[in-house]
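> Sequence first, predicted coordinates after that:
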Amino acid sequence: MLRPPPDPSQCPSSHDVPTLVLSLGLCTGLIISYLPQHIRIISAKTSEGFSPWFLLLGATSSASGMLNLLIVQWPLFRCCRILSAGRCFESLLGFYQVTLQWLLFTIILILYLIYFPKHLKYQRVLPLDSAVTAPTYGATDVPDGSSASQPVKGTIATTPEWRLAVTLACVVAIHLGLLLLLSLSLLFILPPTTPPHPFLRYLATFLGVSALILSLLQYTPQIHKTYKAKLVGALSLGTMAIQVPGSVLFVISLVMRPGTDWTSWLVYAVTGGVQGILLVICLFWKRRQKRLGIDDFGVPLVIPGTDANGEDERRPLVDGD
């Protein structure tokens, strides 16, 4: 049996033009800011340089933030039963913003798996006993039948890095599925009250705080990986250059939305700050790469006076100047 519609006095009744324009602009800006990163991975055909832990923490953090806003703005969803389609869309723009941010970041995780570098995905495994027979590569026939002259056989197996990436991607899917199921179950089972039921308040606070903690940790593995590699890799400077100042406007727009609190916007303020640190490091390494004559992946650039094979025999200096 459907519950009765909410009291019209509890639903927004006026247009907030500045907030509407800001939210629409931010949704457009989100798409524009993430496109360079998506295009960067696809065009380079590699996701080398990304930390899988960064993607895990980012995906779970953005999912927790999205579900937090779903709970705290649930009364606005109920108001859509008595509001026009346009008014309903306007009132839920804050939720659409956060959901769009989660979706665009999750696409990076998907592209990371699709374009995972092959040289980091597979490895040659040599048997302890060279006489062991298994699916092999590189074996040749020996005319005299002597096993002593046979090359060492080996099998091809996936690397620990690839297995870790797949495992963390599964964790992201399980995290989203379980929390989404729990949130929707409580929202439909518990009675709609003002203020919300204590269970919903506890869950919203848990999601908001966990999103904050995850965002605080999110950039730590990526900053460590990028700093240690001394290479930009597949990271997009364009995306970071847009998102760092854009995070300020994003936070302001959420603060101005009805039905939000500090647990809904603080996570994005923290993320913008630490992302700025990563941008500074990448700009520093970009300048260093130019000085050393290497690209973002440490491959020597073709210098005038040499052929495409790099006859100057220079090597990328990735461990130090």
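Nice, thanks for sending it over. Numbering: from 1, shown residues only.
> use CA for all of it now, contacts and neighbours both
Will do.
> What are the boundaries of the helices in the chain?
Here the chain has its helices, by DSSP state H, at 17-44, 52-72, 74-79, 85-91, 93-114, 118-121, 160-189, 198-229, 237-256, 262-292.
> Tell me which of the ones you listed sits nearest to residue 313.
Distance to residue 313, taken as Cα to Cα, is lowest for helix 262-292 among the helices of the chain, at 13.2 Å.
> Can you name every helix or strand that that closest one contacts?
Counting contacts by 3 or more Cα pairs under 8 Å, 6 or more residues apart in numbering; DSSP states H and E, helix 262-292 packs against helix 52-72, helix 198-229, helix 237-256.
> residues contacting the residue nearest to residue 108 when sequence neighbours are not counted?
Leaving out its chain neighbours, the residue that sits closest to residue 108 by Cα to Cα, 6 or more residues apart in numbering is residue 38, at 6.4 Å. Residues near residue 38 by Cα atoms under 8 Å, 6 or more residues apart in numbering: 107-108, 111.
> take a look at this one as well, against the first:
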Amino acid sequence: MSSSDTCEPHHDWFGSLLTAGLVVGLIVSYLPQHFRIISKGSSEGFSPWFLLLGATSSAAGMLNMWTLQWGIVKCCKKLSFGSCVESLGGIFQVSTQWFMFTMILVLYMIYFPPHLKYAVATIDTHDMRGIQHVKTNVKTDTWRLSITLSWVVVVHMAFITAVTFFLLTSTTPSPEGVEAHNAQIAMWATFLGVSSAVLAAIQYCPQIFHTFRLKLVGALSIPMMCIQSPGAALMVLSIALRPGTDWTSWIMFAVSGVMQATLLIMCIAWKFRQRRLHIDDFGHPLPLDADDPSAPLLVAGDAGLPVSNAMGQAMRDEVYEDEAGMQEEVSDIEIVRAMLGENTPLLKGGRRRNTAGSGGSSGSRGKGWFKAIRRASGN
């Protein structure tokens, strides 16, 4: 291929349509996750390590594509706008993926749960106030780690961007064409691609472990993963068809697709578990529906843990039996009082006149009093 043929436009309608569909699909797939964090007002459930690895992996993959297709980027000044956009489809694709994922990290920091930012001190006041929980200005380990890892993402992005464009602008392309890079650029592109794949391979490990330990979906978006998991195969195909790319350009998306599918299966399993326990994605009890036989009852005390309906019904039956027993005891007392009437001497030596005018002795009245008690007690 001569130098004059380097900037000739090459139309590939299948590749262009596939790339355009994937760019739109990436945006559509990430929007549910962005909207979920914003609407819930919480990013609880994300692992900061997952976000760090994902942001650095996508950044390295994006700059790998820029490096390998830099010659095509330079040709845009000789091509029409439409031909330029078509030729840069792969760059648009990986750049969109980097931007949309990095936005998750930004939203994670903005909507980090306030109650998890600062440590709470437990103080015993030794008075009627009892034990008090006081919020301090000391950052929690998770919040401090999130801040540190966010700065790592910023520094990493600034460093690899500076190195990439320094190499691209300070070297002269070889005359054989865009596919022939000098040794330094080729080594740097390989480093970016391999590091992106390695980071992507371990990216989902902390999130999978965090979600498994939490046993809750949290702020993770299942619709996003349902779209992206099968879409990873199309991403691999689209990038592999681009000129100037190699396995280092698409391996990151292949590894990410497999790991994300694993996380998706786990989240679906936890979704069924949450429904069974009648709790939301963050572990908070849902409003109970009296007509729903599957809804668990909440036990006051301990941690307010949900119990089964059968156990809850047994507890209610026990309470009802205790109340019934108390009512029977009260009824027995009322019967005795009714039978005794006004003729019962309540004080020793007391004298009352019989309302019927009978002149029975105090001894006979005492015997009647004991007989009434015996009849009331059933003896």
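Yep, that arrived. Since the structure is predicted, the reported quantities are computational estimates derived from the model, not experimental observations.
> Fetch the TM-score of the aligned pair.
Overlay of the two chains. TM-score (TM-score structural alignment, normalised by the length of the first structure): 0.85; 291 aligned residues with a Cα RMSD of 2.4 Å.
> quick one on the thing from earlier: which of the contacts of residue 38 of the first structure count as buried?
Buried members of these, counted by 16 or more other Cα atoms under 10 Å: 108, 111.
> ok, so of the contacts of residue 38 of the first structure, who is nearest residue 48 of the first structure?
Comparing every one of the contacts of residue 38 of the first structure with residue 48 of the first structure (Cα to Cα), the shortest separation belongs to residue 111, at 11.1 Å.
> Aligned against the second structure, show me the partner of the closest one.
Matched to the second structure by TM-score structural alignment, residue 111 of the first structure sits across from residue 107.
> okay but that match is in contact with residue 43, surely?
Yes - contact between residue 107 of the second structure and residue 43 holds when scored by Cα atoms under 8 Å: they sit 7.4 Å apart.
> Now for the two: what residues contact both?
By Cα under 8 Å, 6+ apart, the residues touching both residue 107 of the second structure and residue 43 are residue 37.
> thinking again about what came up before, deepest of the helices and strands packed on helix 262-292 of the first structure, which one?
helix 52-72 (a mean of 25; mean count of other Cα atoms under 10 Å).
> The second structure: matching residues for that helix?
Going by TM-score structural alignment: helix 52-72 of the first structure matches residues 48-68.
> and the residue nearest to residue 108 of the first structure, what pairs with it in the second structure?
Using TM-score structural alignment, the partner of residue 38 of the first structure in the second structure is residue 34.
> can you check residue 301 of the first structure too?
Here residue 301 of the first structure is matched to residue 286 in the second structure, going by TM-score structural alignment.
> which one is its match nearest to, not counting chain neighbours?
residue 279 is the one closest to residue 286 of the second structure (Cα to Cα, 6+ apart), at 5.1 Å.
> can you tell me how far the one you found sits from residue 310 of the second structure?
18 Å (Cα to Cα, to the nearest Å).
> Likewise for residue 42 of the second structure?
Residue 42 of the second structure sits at a distance of 35 Å from residue 310 of the second structure (criterion: Cα to Cα).
> circling back to that earlier point, contacting residues for the match of residue 111 of the first structure?
Contacts for residue 107 of the second structure (Cα under 8 Å, 6+ apart) come out as 34, 37-38, 43.
> who's more crowded, residue 42 and residue 310 of the second structure?
Using other Cα atoms under 10 Å as the criterion, residue 42 of the second structure and residue 310 rank with residue 42 on top: 21 against 12.
> ok, that one - contacts?
Taking Cα under 8 Å, 6+ apart, one finds 108, 111-113, 219 in contact with residue 42 of the second structure.
> Over to residue 269 of the first structure?
247-248, 251.
> In the second structure, what sits opposite it in the alignment?
Under TM-score structural alignment, residue 269 of the first structure pairs with residue 254 in the second structure.
> Repeat that for residue 204 of the first structure.
So residue 204 of the first structure corresponds to residue 189, using TM-score structural alignment.
> what sits against residue 111 of the second structure?
Residue 111 of the second structure touches 37-38, 41-43, counting by Cα under 8 Å, 6+ apart.
> ok, now residue 156 of the second structure?
Residues in contact with residue 156 of the second structure, defined by Cα under 8 Å, 6+ apart, are residue 56.
> what do you get for residue 122 of the second structure?
Here residue 122 of the second structure is in contact with 131-134 (Cα under 8 Å, 6+ apart).
> From residue 283 of the first structure, how far out is residue 230 of the first structure?
Distance of residue 230 of the first structure to residue 283 of the first structure, given as Cα to Cα: 11 Å.
> And the two? Which one has more around it.
residue 230 (23 against 14).
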